[in-house]
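**Q** Sequence first, then the predicted structure:
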Amino acid sequence: MNRNKFSFMKTGATMLLSIVMLSGLLACGNTNSAGSATNAAGDNNSSSTKTSPVTVKTAYAPFIGGIGIYALDDKKFDLDHNVDLQIGAFGATSPLMSVMTGDVDIAFTTLQSYLVSVNALIEEGSDISTLPKIVYLHNASTGADGIVADASIKSVADLKGKSVTAQYGEVTHYMLAKALATAGMTVDDVNLVDMGPGKGGAAFVAGSVDAATTFEPYLSQGTTARNGNIIISTADMENTILDVVVVSAKNAKEKPEWLLNTLKAVEDATKYVNSDLDAAAELTAGDLQVSAEEVKAMYPTVHLYTMADNIKGMGEGGWIYDTMKDVVDFYTSIGTFKKPFDVKQLVSTDFLSK
């Protein structure tokens, strides 16, 4: 699982140096570039019209969870719905900031990174109602992330007192805390080594630490290089690490046709991947820079959410709200967040079953 070939590093919102500028931008109102494209195309209010497709810019970290996005592009599901999805990789700016500045129209990002960015803006004085909204659940890690440990460590409980890598205040820190909780432990019970998943995985392979909270290919490399054990993974922790689809508050409220059509195209692509993985793997191998066989081998480590999953997860009483609250409570407990906030204001359910 050569995830290092396509830069799977999903970091949190660490590039928030221009928060004050963005807060000012919010006060002036958020502008969406796809809206401009719609106007240029000629008031595109229906997917049944024969006008030119609306250009929709998106940002995505290229990894196996993006198989549906690349299948969407290769199979032209976007054009079927009169949108032209332009896929771009994450740059130095966080996905949330890119949505707010209008550099992208729709972003796919981890729930944790999204909430870290939201919190930073709230603490800078932004009104939560003006911040980008979650409109769709896209994929979840179901084994691609986990903790690899030395051969002498057989279980999570055996991590007590051991050196374990995780990046403080980021996704791996949260995952480590959730993993330790399964054994009635907290992060205080281990010797936390503050490293990102890539550096942490490399440090484990090099023998510098007892265990690493990381992702593939470091999980597999660790089991080979040090005869180690993957003592827990996201296969054992449902909905711990997931990607959500985020758009500006303005577009979430106004529900432009291009947004509805983009989500329909995403759903079509998900159905396609789930119904014909062999064909999808052949189509997307080049995009992910691995072989089709590697795509198929990696695919069980993620789950692409369907619309039915979205209705269950985001609808009334859906599990996403408990997960979001848990993430916020964790970051508050370690001091990354000053105080919790109402996560329900960050989710729009207007796009379910459309």
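**A** That came in fine, so what should we check first?
**Q** From here on, just use CA atoms for contacts and neighbour counts.
**A** Will do.
**Q** Can you get me the start-to-end distance on stretch 331-341?
**A** 11 Å (Cα to Cα, to the nearest Å).
**Q** which parts of it are buried?
**A** Tyr331, Thr332, Thr336, Phe337, Phe341 (16 or more other Cα atoms under 10 Å).
**Q** can you name the two of those that are farthest apart?
**A** Pairwise distances across the buried residues of stretch 331-341 (Cα to Cα) peak at 13.1 Å, for the pair Thr336 and Phe341.
**Q** also this one, for the comparison:
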Amino acid sequence: MKKTYIILAVIIAGFIGIFLVLFGISNAPKTKTSAEPLRIGVNPWIGHGLYYVAKEKGFFEKEKLNVELIPVDDLGIGRQLIATDKLEALSITPETAAILGDAAISAQAVAMTDTSEGADGIIVSQDIKDIADLKGKSVAFEIGSPSHFFLSYLLDKRGLTTDDLTVVNTIAPDAGAAFVAGKVDAAVTWEPWLSKASEREGGRLLATSKETPILPAILIFRTEVIQKRPQDIQAVLRALFAAREWILANQGEAVAIIAKNFGITDQEVTEQLPTFRWFSYEDNVSEFTEGGYSAQNLIQTAGDLWLKLGLIKNKINAKNLVDSSLIKNLYK
């Protein structure tokens, strides 16, 4: 009888084992997110509305993430915050990634969230017909900014640099205002100043990021965070891509959320929507490390230009500043 009980116990144990395997409740450890905060720095660029939608509509919460969105108006401060471990992540453009690489700040790009497609541009006086005509002209833009990178990229195609211009160093809104007031020959700026170019007699758009989309928003994380919390980073990316899909299906409510968080009107948000594009997961798979406008290529291009202009001291290798493994394995 005792032997019978032992055999029966073995059979029951076997069935329980099969049940646990089939229904995924084995003792094997599961990949899960951490309750530790993830502090992500974002500047007041409308494309970053994606993060606020993900926060307010519960996409971060659904992934069991504790995300804190930290407004960063000054990218210099943003670089300081991530260098001193006061941020886990920062959304930046290629030239800033190059500066971080030059400064040996240990951080890597993990995805692109959006790109300017007409939101940035160069406005010029009527006598300027081509980028090459900017030589010797007074041009307003902020040194070291995305505007500077955009202008430098176009000048480089004509064999010129910003050293060939009379540079008026000022932030983008003030650059636009200076142009409309007739104080400079050209300005690198954004809306509403691009549309206001015609307020100056003969003023017009010379070039925009629609034709040259080299200003993607790149999400970088400190390398230590990538190594220790890869599942959290992947959860952030899933939440952002889910928020993108929700925005496309619920534009009215999304516009209201974005307007509220940036202190602008719903109409202003709606008018700017055609000037940029949110990246999908599929976009990242195909464009993150490959192609002329990939994050990796643009970071390298920015680094090469910045080295030529003396804005950084060392030649960077963009391959070391990008980690594509998280996006490639996101849904595997």
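**A** Thanks, I have the structure now. The structure displayed is predicted, hence computed values, not measured ones.
**Q** re earlier: any idea which of the buried residues of stretch 331-341 of structure 1 is the one closest to Asn229 of structure 1?
**A** Tyr331 (28.2 Å).
**Q** which position in structure 2 aligns with that closest one?
**A** The alignment partner of Tyr331 of structure 1 in structure 2, by TM-score structural alignment, is Trp306.
**Q** and the aligned residue in structure 2 for Phe77 of structure 1, what is it in contact with?
**A** Aligning on TM-score structural alignment places Phe77 of structure 1 opposite Phe59 in structure 2. With contact taken as Cα atoms under 8 Å, 6 or more residues apart in numbering, Phe59 of structure 2 is in contact with Ala239, Leu240, Ala242, Ala243.
**Q** Could you say which helix or strand holds the second one?
**A** When secondary structure is defined using DSSP states H and E, the element that contains Leu240 of structure 2 is helix 230-249.
**Q** distance from that helix to structure 1 after superposition?
**A** Superposed on structure 1, helix 230-249 of structure 2 shows a mean distance of 1.8 Å to its aligned residues (mean Cα distance after the TM-score superposition for structure 1).
**Q** wait, the match of Tyr331 of structure 1 sits on Ile312?
**A** Yes. Contact status for Trp306 of structure 2 versus Ile312: in contact at 5.7 Å, counting by Cα atoms under 8 Å.
**Q** hmm, back to that, out of the buried residues of stretch 331-341 of structure 1, which is nearest to Ala308 of structure 1?
**A** Nearest member of those to Ala308 of structure 1, counting by Cα to Cα, is Phe341, at 27.6 Å.
**Q** Is the closest one part of a helix or strand, or is it coil?
**A** Following DSSP: H, G, I helix; E, B strand; the rest coil, the label given to Phe341 of structure 1 is coil.
**Q** residue in structure 2 matching it?
**A** By TM-score structural alignment, Phe341 of structure 1 lines up with Ile316 in structure 2.
**Q** who touches the match of Tyr331 of structure 1 in this structure?
**A** So Trp306 of structure 2 contacts Glu95, Ile312 (Cα under 8 Å, 6+ apart).
**Q** measure Ser321 of structure 1 to His138 of structure 1 for me?
**A** Heads up, residue 321 of structure 1 is Tyr, not Ser. When Tyr321 of structure 1 is compared with His138 of structure 1 (using Cα to Cα), they lie 16 Å apart.
**Q** let me fix that: Pro95 of structure 1
**A** 15 Å.
**Q** One more: Asn44 of structure 1?
**A** Distance from Asn44 of structure 1 to His138 of structure 1, by Cα to Cα: 26 Å.
**Q** Which one's more surrounded, the two?
**A** His138 (27 against 22; other Cα atoms under 10 Å).
**Q** what helix or strand is that one on?
**A** His138 of structure 1 belongs to strand 133-141, assigned by DSSP H and E.
**Q** once aligned to structure 2, how far is that strand on average?
**A** Overlaying structure 2 shows strand 133-141 of structure 1 at a mean distance of 1.1 Å from the equivalent residues (mean Cα distance after the TM-score superposition for structure 1).
**Q** quick one: that strand aligns where in structure 2?
**A** The alignment of strand 133-141 of structure 1 onto structure 2 (TM-score structural alignment) spans residues 108-116.
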